[in-house]
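Undergrad: pasted the sequence and its predicted model underneath.
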Amino acid sequence: MLESLRQSLRETGHSFSLFMLSDLLTLICLMAGKVGLSWWIASHGGAKDLALYGACISIVILVLTPLLSPFADRLDKRQVIAWALLVKTLGVTLLAVAAQLHFYDIRLIIGLELLGAACLAMIIPASMSVAADVVPPGHLHQAFAMQKSAQAFGRTIGPALGGMALAVAGEAAALWLAVLAGLVAAGVTFYIPPMLRKAAGRPSLKQWWHDFQQGIVVRWRIPLERYWTSLSFLYIIFFAPATGMLVPLLIKHHGLSGGWLGVVEMGLSIGMMLGPLVVARRLNARFGRFHVNLLSIAGESVGIILAGVLQQPVLLSICFALVGISLSCFVLNGQTHRMLAVPENFRGRLMAVNMAIYESGSAIGATLAGIALLRLQVDQLYIAYGTIMGIMITGYMVLPGFKHFLSLSHDEVKDYYQRTYPSAFELK
């Protein structure tokens, strides 16, 4: 196995190996920081501050990503990632200092995290596309698989390390751990050999808005996409807070320590890693993608309901692992087919729509969850949200063409939308 890994690293090149290490450290920084920061807000500001924080960050990411992501194509990706990491780490350092001094102010936290969101709006697009710039074309598929594995590892150990630091020394320790990982990640990125700049147009929100409008038009003209997108938006309103802002509140409600927040987050990450690697392939072969997707929604629903019912910390982490497995299976089946069904030159436009739907749904979900917590306990809200998500299974069951679409092979589904609805892509 080690020899196979060495061979893969040789084939993809030294620069890509360093980028993978940078990706790994960046995710450790993000996940450890998320554990420490969410627990700090939950402990001092409660549901109101968490809802405000979640809504503000989602809205800013929605606006800044299309505005800043073109810098990844216009400049040296190494410089973009490294400098953005340094600026984000500076923001986390200030948060760590504030936590160390026991100075809590949600306005300061949101302000510094908005700076971090701006950095991520440049880091994420650059890191997603860097393989195509540094890896020989014949090894791109191998490089993408290796990068996903490194990212999955980072998402798994990040919460674990953050939770350990939180349990041993408090929120400040988890944030200082994030600072250390961020600084090392930036240093590794600076060490990568310079990359060639690509000619590109000036970054423009107007261009993104144009692409977004075209993506909306195309989706509206395709019946399956029209209803699938609408249903997904409603689903995210309940799913996003249940796996985000409400998690630290649930841990506190059950009287558990902050270290268990890291364990629960790790359970979710492990589930998301196991889904594509182990579960999805076997279930798809036995039941087919359509039934697996319905089963995945049921798994998410059951996991969320049980998280509201069960109080034992180990069982809570298992519940979130079930949610992670179910989510990754659904995304793997649905998103892969949807991307293949769209002509290649339209995929970027539909990705813009996906991002807008998720972030706007997350913002609305955070706001509604904050309002709901004025009347309900957080465990009751989990039971209610899980039940609503379960009811939505019926919506996916009756989506026009959904079952037939998922039954298609990868070869059959390629450009399926263009063949079936050619007029949908006739845009001015």
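TA: Alright, I've got the coordinates.

Undergrad: from here on, contacts and neighbour counts on C-alpha atoms
TA: Fine.

Undergrad: quote the end-to-end distance of stretch 300-320.
TA: Length of stretch 300-320, first residue to last, CA to CA, to the nearest Å: 8 Å.

Undergrad: contacts for that stretch?
TA: 242, 250, 254, 256, 260, 263-268, 271, 322-324, 326-327, 378-387, 389-390 (CA atoms under 8 Å, 6 or more residues apart in numbering).

Undergrad: swap the cut-off to 6 Å and go again
TA: 254, 264, 267-268, 322-323, 326, 379, 382-383, 386, 389-390 (CA atoms under 6 Å, 6 or more residues apart in numbering).

Undergrad: likewise for stretch 224-243?
TA: Stretch 224-243 has contacts (CA under 6 Å, 6+ apart) with 219, 220, 357, 361, 362, 365, 366, 385, 400.

Undergrad: again, but for stretch 71-91
TA: Counting by CA under 6 Å, 6+ apart, 112, 116, 119, 123, 126, 179, 182, 186, 189-190, 195, 197-198, 200 sit against stretch 71-91.

Undergrad: before we move on, what about stretch 26-35?
TA: Stretch 26-35 is contacted by residues 154, 155, 158, 159, 162, 174, 175, 178, 181, 182, 185 when judged by CA under 6 Å, 6+ apart.

Undergrad: pick out the residue nearest the middle of this structure.
TA: Centroid-nearest residue in the chain, with CA atoms, centre = their mean: residue 358, separated by 9.6 Å.

Undergrad: got the contact list for it?
TA: For residue 358, the contact set (CA under 6 Å, 6+ apart) is empty.

Undergrad: okay, now the one to match up with it:
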Amino acid sequence: MQGFLYSEVLTVLALMVGGVATPWWVAQQGGAQALALNGTLTSVAAFLFMPLLAPLGDAWPKQRLMMAGLLLSALGAAGMAGMISAQAYSLGWVLAIGALGALAWGLMAPASLSIAAELVPSAQLPEALRLQRSAQSLGRVLGPAVGGLLVSASTGVAVWAQCGLLLAAALAVRAIPRHAAAAAAPRGAWRDELRQGLKASWSVKIERGWTLVSFVGSTCLLPGFGLLVPLKLQSLGLSGGWLGAAEAGLSLGMLGGALGGSNWVAARLGRFHTRVGGTLLQGLGLCLAGATSQGLLLVLALFGVGFANSCGVLAGQTHRMLAIPAHFRARLNAVSMMQLQVSAALGPALVGWALLHAEVSTVYVAMGAIGALSALGFLLVPGLREMLSLEHEQVRDWYAHQHPELFHAQSSPTS
């Protein structure tokens, strides 16, 4: 588990450093059009690769997939760093490296989301997921500062550092115990597994309802975490330093929730109410961020949003992971990540349209309010309250018990 946590910190730190350095260089060399094209094509590639590669996460050792994804990401970072160092800008190569990164993410992300359930007993899974979330939040806290410092020295140095961090993460993954792969599948099984995963994600009422409610909520909430923050600060006439403070506030709130805040809240309110309340408070916090005219209050609001985000996510993540049979986890996690990617693309588009008709503060408050109202959708998801009330051993393979026809028997990987 220790190697996995090290890899999570290093991976998120690398992604944050690259997320600062690469767009900066592409915008300098190719302008906003090249930056937008790269972002769009990378998102489309990730959306396609995620479901296509998801069956591998249920058939191959997850440790091996994570290593492959990290090494491919490091290769892409090395290629980008080489271009920057040589001052040899090529939009074609930038797009190719973006597609390679999407391929790497498609291999790595579903495995990373579900591997914790293989590393610890069911009773320890909440603690394992809390530690995973803490590791990711630590990377988020450190990433912008490290990336900014490196870019101020040299963009090339920053991307070479990203490559080194990804290689270090791959080395950390080697310390994760490798579980045996499933038996070799017959020809055509990959297509069948992909179809079964998509069918299960829609046919299980809890999974379908959870995904739809999350889609509405994340479409409205994600712009409030990212796109709307610098626009709001600019509308207030505040300096760029406030953007760093706002990002730090959000990340520290997430870290606080992961380091024990979510457990404290769930112990007092219950998992279901924590899940609903987490989404509700995120939306209300973004309403406050949009309505305020004070930079400090905006930072504090985003801290609260980050805390509520960790509480809401962690309250349901453990039970959902245990409820999904082990040989379906990567595929269903991939569907959830596809939903997030669509939300991440649709949300900014809606914000852009709304800004043609209203001020930043009005749009910010409106998106937060709709996000808060989306929490009520969890009340309508059939069986969700019952599932979240179960103990960890009771909820294991719960989807299979409720829908045996969707989850064909398959032996779980063994160490």
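TA: Noted; the coordinates are in hand. The structure displayed is predicted, hence computed values, not measured ones.

Undergrad: TM-score of the superposition?
TA: Once superposed, chain against chain, the TM-score is 0.76 (TM-score structural alignment, normalised by the length of the second structure); 403 aligned residues with a CA RMSD of 4.5 Å.

Undergrad: in helices, which of the contacts of stretch 71-91 of the first structure fall?
TA: 112, 116, 119, 123, 126, 179, 182, 186, 189, 190 (DSSP state H).

Undergrad: select only the buried ones of these in PyMOL?
TA: Burial among those is assessed by 16 or more other CA atoms under 10 Å; the matching PyMOL selection reads:
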select buried, resi 112+116+119+123+126+179+182+186+189+190
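
Undergrad: now the ones in helices among the contacts of stretch 71-91 of the first structure as a markdown table including distance to residue 82 of the first structure?
TA: Listed next are those as a markdown table, based on distance: CA to CA, whole Å:
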| residue | distance to residue 82 of the first structure |
| --- | --- |
| 112 | 18 |
| 116 | 13 |
| 119 | 10 |
| 123 | 8 |
| 126 | 11 |
| 179 | 14 |
| 182 | 10 |
| 186 | 5 |
| 189 | 5 |
| 190 | 6 |
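
Undergrad: wait, which of the ones in helices among the contacts of stretch 71-91 of the first structure is closest to residue 345 of the first structure?
TA: Nearest to residue 345 of the first structure, judged by CA to CA, of these is residue 126 at 19.2 Å.

Undergrad: quick check: closest non-adjacent residue to the closest one.
TA: Counting by CA to CA, 6 or more residues apart in numbering, residue 126 of the first structure lies nearest to residue 72, which is 4.8 Å off, once chain neighbours are set aside.

Undergrad: distance of the one you found from residue 314 of the first structure?
TA: 41 Å.

Undergrad: of these two, which one has the most company?
TA: residue 72 (27 against 13; other CA atoms under 10 Å).

Undergrad: which residues in the first structure does stretch 203-216 of the second structure align to?
TA: Aligning stretch 203-216 of the second structure against the first structure (TM-score structural alignment) gives residues 221-234.

Undergrad: can you pull the buried residues of the matching stretch?
TA: In terms of neighbour count (16+ other CA under 10 Å), stretch 221-234 of the first structure has its buried residues at 222, 224, 225, 226, 227, 228, 229, 231, 232, 233, 234.

Undergrad: same check, this time on stretch 8-25 of the first structure
TA: 8-9, 11-13, 15-25.

Undergrad: out of the residues you listed, what pair is the most spread apart?
TA: Spatially, the most separated pair among these is 11 and 25, at 22.2 Å (CA to CA).

Undergrad: and the match of stretch 203-216 of the second structure, how far from the chain's centre?
TA: 20 Å (CA atoms, centre = their mean, to the nearest Å).

Undergrad: let me know whether residue 329 of the first structure touches residue 275 as I believe.
TA: Yes: contact criterion CA atoms under 6 Å: residue 329 of the first structure and residue 275 qualify, at 5.5 Å.

Undergrad: among those two, which residue is more densely surrounded?
TA: residue 329 (30 against 24).

Undergrad: quick one on the thing from earlier: next, format the contacts of stretch 300-320 of the first structure as JSON lines and append neighbour count.
TA: Formatted as JSON lines, these follow (neighbours: other CA atoms under 10 Å):
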{"residue": "254", "neighbour count": "15"}
{"residue": "264", "neighbour count": "26"}
{"residue": "267", "neighbour count": "26"}
{"residue": "268", "neighbour count": "25"}
{"residue": "322", "neighbour count": "25"}
{"residue": "323", "neighbour count": "28"}
{"residue": "326", "neighbour count": "30"}
{"residue": "379", "neighbour count": "24"}
{"residue": "382", "neighbour count": "28"}
{"residue": "383", "neighbour count": "20"}
{"residue": "386", "neighbour count": "27"}
{"residue": "389", "neighbour count": "24"}
{"residue": "390", "neighbour count": "21"}
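
Undergrad: and the aligned partner of residue 182 of the first structure in the second structure, what does it touch?
TA: Matched by TM-score structural alignment, residue 182 of the first structure corresponds to residue 163 in the second structure. With contact taken as CA under 6 Å, 6+ apart, residue 163 of the second structure is in contact with 74, 77, 78.

Undergrad: measure residue 362 of the first structure to residue 131 of the first structure for me?
TA: Counting by CA to CA, the gap from residue 362 of the first structure to residue 131 of the first structure is 29 Å.

Undergrad: with residue 341 of the first structure instead?
TA: Distance from residue 341 of the first structure to residue 131 of the first structure, by CA to CA: 24 Å.

Undergrad: residue 9 of the second structure pairs with which position in the first structure?
TA: Matched across to the first structure, residue 9 of the second structure falls on residue 24, judged by TM-score structural alignment.
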